[in-house]
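just a sequence and a predicted model for now, questions to come.
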Amino acid sequence: MKWEGNRESDNVEDRRGDGGGGGGGGGFSFGGGSLSIGGVVIALILSFVFGINPLTLLGGMEGGAPPQQQQATGPKATANDTETRFMKTVLADTEDTWGALFSAQGAQYQPPTLVLFTGRTSTACGTGQSSTGPFYCPADRKVYIDLAFYRLMKERFHVSGEFAQAYVIAHEVGHHVQHLLGVSDQVHQAQQSASETEGNALSVRLELQADCFAGVWAFHANRSRQILEQGDVEAALSAATAIGDDALQRQAQGYVVPDSFTHGTSAQRTRWFRTGLESGDVAQCDTFKARQL
């Protein structure tokens, strides 16, 4: 991926070395005592890493008390190592792409803040932990990532490459775009009166749309700044395949439970990323009207 020399974003908050970002609570939740989308992600990743049945983890997390929230530490200058500069450059690229797309529709894009942390950190959505994987908190409009996740991708999922890493950030920024457009709020509201199976199905469509938005970013970034090199797309598709619900469940327990899917299968995730990448059209990412995912 070609990124050296491109603009770096200032919307980065580096909390690494802050001692874990504070105490109480052992998990991350979008609120209340019910199981959140974030909780499902925790369960799937933990089940894969530790070989635990994700349904066991999900059952144990339901009804738990919401984590204690603590005030986040203030912004500070980020490190200037290559990995940090890469993250800042990718974030800047999403800002430029979505800024132009929003402007074309007569709107102003409000970029998220990217928070780099180690272990765990306090967020407006509760205590975020590394085991959650990268996540977006709509309450504070921040994307959170422990960069150790990329080592997990390489060691556990056998996925590497800078563009694969950029895809992860672009997916989370896609959730921010959904928040700005009001899509995520509509989904969460609909989930309140839906059955568990119906709620999971809505989560899948939300996640697949974020994958498509990541593809839209890649299309426009490459057209404007020629960022793609040979093998980059394949690396991103490998990342999408590795974190499909069916792949994670099959690795963790040897079988899949489709009704429990919350992010989509490997085939669905790669299909919708390709849709955005090949079209560059946000309108093509309406997973909620699609008859077939």
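In hand now; what should we look at? Numbering: from 1, shown residues only.

every contact and neighbour count from this point should use C-alpha atoms.
Will do.

tell me what the lengthiest helix in the chain is packed against?
Scanning the chain for the longest helix, with DSSP state H as the assignment, gives helix 196-225. Secondary structure elements in contact with helix 196-225, counted by 3 or more Cα pairs under 8 Å, 6 or more residues apart in numbering; DSSP states H and E, are helix 82-104, helix 162-181, helix 183-192, helix 266-279.

hmm, try it at 7 Å
With contacts defined as 3 or more Cα pairs under 7 Å, 6 or more residues apart in numbering; DSSP states H and E, the packing partners of helix 196-225 are helix 82-104, helix 162-181, helix 266-279.

any idea how far the residue located most distally from the centre of the chain is from T94?
Farthest-out residue of the chain from its mean C-alpha position, per Cα atoms, centre = their mean: G106, at 26.7 Å. Distance, G106 to T94, using Cα to Cα, to the nearest Å: 18 Å.

next: A139.
Counting by Cα to Cα, the gap from A139 to T94 is 20 Å.

please say which of those two ends up with more neighbours.
T94 (24 against 12; other Cα atoms under 10 Å).

that one against A218, yeah?
No. Contact criterion Cα atoms under 7 Å: T94 and A218 do not qualify, at 8.8 Å.

how near is the residue lying closest to T275 once chain neighbours are set aside to G280?
The spatially closest residue to T275, leaving aside those adjacent along the chain, is C212, at 6.2 Å (Cα to Cα, 6 or more residues apart in numbering). In this view, C212 and G280 are 9 Å apart by Cα to Cα.

okay, the helices and strands packed on helix 196-225 in CSV with distance to A65 next?
As requested, these are arranged in CSV below (distance: least, Cα to Cα, whole Å):
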stretch, distance to A65
helix 82-104, 34
helix 162-181, 25
helix 266-279, 32
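
for P112, find the nearest of these.
Among the helices and strands packed on helix 196-225, the nearest to P112 by Cα to Cα is helix 162-181 (6.9 Å).

here comes the other one, which I'd like you to weigh against the first:
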Amino acid sequence: MRGRGSPEFWSERTGFFQRLGPAVSFTLGTGLAAVGFTGFLSISALVPGADAAWSQPDPSEGGGAAERPLVDSAGGDPLTHNTLYRSGEMGKVSCTAPGLDAHDPESMEVFVHAIADCLDLAWSGYFAEAGMAFSSPNRVYWYADGHSPCGPFPREGTAAFYCRANQGLYLGVRDIVAASAGNGHPEVYTFLLSHEYGHHVQGQARILAEFHSARVGADGETADELTRRSELQADCLAGVFLGASGESLGLGGAERANILDDVARRSDHGAERTHGRERNARLWTEHGMDRRDPASCNTWNADEDLVG
């Protein structure tokens, strides 16, 4: 499938195009990490460069200086007083997505490109209205083994991740279906991509940079709490997009239930405490969908029991 407005790479092995932004080539550098989609396993604390559903920012991230300060006049902490929170609701987003056969890789690639186009439209427009600079992420949809600046892919349990080093959304076109137990509901994959994109939004607003700075030197329990706040915020930001675009994408009550069931399935259930308990993952996703306002996604000011 040919992407619009970006360089393309033709894979003789797969017979499909990969859509890449101007800052990335498919030769891709090497690194040390990828992020597991199943269970949304975050390893960003261990490896520079990956956030998964989750990535680690660097000083060059963010697409240039913003037209407005990224920290508002109410305070100096970009986590809690970010201009992103003072820009109001996301307006109604109208876009369409093709039908999806989750077991047909070409159909899946067409579908996720359409959703990514819609995400670009929604968030670039929102940042523009807020007077903040924004650049869309690069897209790399893989069919075979490869390397990103954040490390090799795929790895066991890895189906999708966000790499801050090249602002890349990475997604295994076949792997995400396997990691989702063959789920045939398109809205599940819409949420997956929207969550990954939520980390890009955090990066553009400099929230990711502050988050990782705060984690430096933090003990394990504190680091995990910070990670949960970041991941639950990405759930909520995904919800903001879904709330704004849901009518045009045909997301009714049944689709909403499927999304929330999938969110719950990927929340913390074992000893790993990095993405929040089921009730909190559902809560923040629903909050974003209902409010459609990034201000409602300020997990950094939330009580501990809401981010546990």
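That came in fine, so what should we check first? Just so it is clear, the structure is predicted and the values come from calculations on it, not from any experiment.

can you calculate the TM-score here?
The TM-score (TM-score structural alignment, normalised by the length of the first structure) is 0.70; 236 aligned residues with a Cα RMSD of 3.4 Å.

sorry, back to before: ok, C212 and G280 of the first structure, which is more surrounded?
When C212 of the first structure and G280 are compared for neighbours, C212 comes out ahead with 33 against 22, by other Cα under 10 Å.

picking that back up, what does the residue farthest from the centre of the first structure correspond to in the second structure?
Using TM-score structural alignment, the equivalent of G106 of the first structure in the second structure is G131.

contacting residues for Q251 of the first structure?
F48 (Cα atoms under 7 Å, 6 or more residues apart in numbering).

and it, what helix or strand is that in?
According to DSSP states H and E, Q251 of the first structure maps onto helix 245-253.

mind listing what's buried along that helix?
By 16 or more other Cα atoms under 10 Å, the buried positions in helix 245-253 of the first structure come out as 245-249, 251-252.

so what's the equivalent of Y189 of the second structure over in the first structure up against?
Superposed on the first structure with TM-score structural alignment, Y189 of the second structure falls opposite Q165. Q165 of the first structure makes contact with Y150, according to Cα under 7 Å, 6+ apart.

what's the answer for G161 of the first structure, then?
A235.

what distance do you get for it to V168 of the first structure?
11 Å.

and L55 of the first structure, by the same measure?
25 Å.

the more surrounded of these two?
V168 (22 against 17).

in space, what's closest to the more buried one - neighbours in sequence excluded?
In space, V168 of the first structure is closest to P134, 7.6 Å off (Cα to Cα, 6+ apart).

residue in the second structure matching the one you found?
Checking with TM-score structural alignment, P134 of the first structure has A160 as its match.

go on, D286 of the first structure?
So D286 of the first structure corresponds to N298, using TM-score structural alignment.

R151 of the first structure too?
R151 of the first structure maps onto V177 in the second structure, by TM-score structural alignment.

quickly find the element holding its match.
helix 175-179.

map the residue nearest to T275 of the first structure across to the second structure for me.
The alignment partner of C212 of the first structure in the second structure, by TM-score structural alignment, is C236.

test my guess that that match contacts L283.
No. Applying Cα under 7 Å, one finds C236 of the second structure not in contact with L283, separated by 8.5 Å.

now the buried residues of helix 245-253 of the first structure as a markdown table including distance to V12 of the first structure?
Converted to a markdown table, the buried residues of helix 245-253 of the first structure look like this (distance: Cα to Cα, whole Å):
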| residue | distance to V12 of the first structure |
| --- | --- |
| D245 | 30 |
| D246 | 33 |
| A247 | 32 |
| L248 | 30 |
| Q249 | 33 |
| Q251 | 34 |
| A252 | 34 |
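
give me the most central residue, the first structure.
E172 (3.4 Å).

list the contacts of that one.
135-136, 143.

neighbour-wise, which one of the residues you listed leads?
Y136 (27 neighbours).

quick one on the thing from earlier: quick one: the helix holding Q251 of the first structure to chain centroid distance?
Between the centre of helix 245-253 of the first structure and the centre of its host chain there is 18 Å, according to Cα atoms, centre = their mean, to the nearest Å.

how about stretch 212-223 of the first structure?
16 Å.

how about stretch 13-21 of the first structure?
Relative to where its chain is centred, stretch 13-21 of the first structure has its mean C-alpha point 20 Å off (Cα atoms, centre = their mean).

for that stretch, list every residue counted as buried.
13-16, 20-21.

so how far is the first residue of it from its last?
Termini of stretch 13-21 of the first structure sit 12 Å apart (Cα to Cα).

now do stretch 279-293 of the first structure
Termini of stretch 279-293 of the first structure sit 17 Å apart (Cα to Cα).

from the contacts of E172 of the first structure, which single one is nearest F86 of the first structure?
Using Cα to Cα, these come closest to F86 of the first structure at V143, 15.4 Å.

what strand or helix carries the closest one?
Assigned by DSSP H and E, V143 of the first structure falls in strand 142-145.

need the contact partners of that strand.
With Cα under 7 Å, 6+ apart as the criterion, strand 142-145 of the first structure contacts 112-117, 133-137, 172.

for that strand, give me the average deviation versus the second structure.
By mean Cα distance after the TM-score superposition for the first structure, the fitted strand 142-145 of the first structure averages 0.6 Å away from its aligned residues in the second structure.

what is the distance between that strand and the centre of its chain?
That offset, for strand 142-145 of the first structure, works out to 8 Å (Cα atoms, centre = their mean).

number of residues surrounding the residue lying closest to G29 of the second structure once chain neighbours are set aside?
Closest residue in space to G29 of the second structure, ignoring its immediate chain neighbours: P149 at 4.6 Å, by Cα to Cα, 6+ apart. Neighbour count of P149 of the second structure, defined by other Cα under 10 Å: 23.

for M289 of the second structure, what are its contacts?
239-240, 242-243.

let's see that with 8 Å instead.
Counting by Cα atoms under 8 Å, 6 or more residues apart in numbering, M289 of the second structure touches 236, 238-244.

aligned partner of D219 of the second structure in the first structure?
Going residue by residue (TM-score structural alignment), D219 of the second structure aligns to S195.

and for R206 of the second structure?
Aligned partner of R206 of the second structure by TM-score structural alignment: G182.

ok, that match to H176 of the first structure distance?
Counting by Cα to Cα, the gap from G182 of the first structure to H176 of the first structure is 10 Å.

these two: who's more crowded?
H176 (24 against 11).

the longest helix of the first structure vs helix 266-279, what angle?
Per axes from the mean of the first three to the mean of the last three Cα atoms, to 10 degrees, the angle that helix 196-225 of the first structure makes with helix 266-279 is 30 degrees.

now do the buried residues in helix 196-225 of the first structure.
199-222.
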